[in-house]
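In: I'd like to go over a predicted model; first the sequence, then the structure.
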Amino acid sequence: LAGDDIDKMKEMEAAFQRGYALATGDWGRELPDISKDTYKAVTKLFDDYYKSKKADSKDIDN
C-alpha cells in the first residue's frame, strides 16, 4: 500500500497502533492472545520493512 514511501509506511504503522489501542479500549480489558500475537507479527513486518530500506540505501551508497 505504501510502496517505497517510508513516510506513508510510518503513517500506516501509527494508524495500526492507534487502531490496536482503540480496540483494547473497546474490549474493556487486555485483548486475547491471538490479538497480541497478531500485533507482534505486524510490528515485526514493519520493522523488517524499515531494515530492508536501510539496507537498500546502504547498497546504493556503495
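Out: On my side now, so go ahead. Numbering: from 1, shown residues only.

In: For the rest of this, base every contact and every neighbour count on C-alpha atoms.
Out: Will do.

In: which residues of this protein fall in helices?
Out: 6-27, 33-61 (DSSP state H).

In: Return the list of helices and strands in contact with the first one.
Out: Read it as helix 6-27. Contact partners of helix 6-27 among helices and strands, from 3 or more Cα pairs under 8 Å, 6 or more residues apart in numbering; DSSP states H and E: helix 33-61.

In: got another, please set it beside the one above:
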Amino acid sequence: VMRSATARCGGHATLIRAPAALRAAVDVFEPQGGPLGLLTRRVKESFDPRGVLGPGRMWAGV
C-alpha cells in the first residue's frame, strides 16, 4: 500500500523496520527499472562480482 501511494506521487519508499516475516516478503529498497536499474545492477556487480555481499538485500536479484 505504501509503495503504490508513493509511486503515484513520483516518490519511493524504503523499508526501515519490520517484523522478520514482512522483511522476508518485501524488498528493502524500491525496485528500480529501466536504465537506472541496469546501472545499479552493474555497479553492484563491479564491487561484488561473486554476489556474496548482501544478496537480494536491495531487491530481488541485486
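Out: Looks like it came in fine. Computed from a predicted structure; not experimentally measured.

In: Got a TM-score for the pair?
Out: The TM-score (TM-score structural alignment, normalised by the length of the first structure) is 0.31; 35 aligned residues with a Cα RMSD of 3.5 Å.

In: circling back: could you provide the helices of the first structure in TSV, with additional columns for mean neighbour count?
Out: Converted to TSV, the helices of the first structure look like this (neighbours: other Cα atoms under 10 Å):
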stretch	mean neighbour count
helix 6-27	13
helix 33-61	12
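
In: tell me, how many neighbours does residue 42 of the second structure end up with?
Out: Residue 42 of the second structure sits with 14 neighbouring residues when counted by other Cα atoms under 10 Å.

In: Could you say which helix or strand holds it?
Out: helix 34-47 (DSSP states H and E).

In: What residues of that helix count as buried?
Out: Within helix 34-47 of the second structure, no residue counts as buried by 16 or more other Cα atoms under 10 Å.

In: Remind me what it packs against, helices and strands.
Out: Going by 3+ Cα pairs under 8 Å, 6+ apart, helix 34-47 of the second structure lies up against no helix or strand.

In: quick one: residue 6 of the second structure from residue 36 of the second structure, how far?
Out: Noted for residue 6 of the second structure: a distance of 18 Å to residue 36 of the second structure, by Cα to Cα, to the nearest Å.

In: how much space between residue 41 of the second structure and residue 47 of the second structure?
Out: Distance from residue 41 of the second structure to residue 47 of the second structure, by Cα to Cα: 10 Å.

In: my bad, should have said residue 7 of the second structure
Out: On the measure of Cα to Cα, residue 7 of the second structure and residue 47 of the second structure end up 29 Å apart.

In: Residue 23 of the second structure: how many residues sit nearby?
Out: 14.
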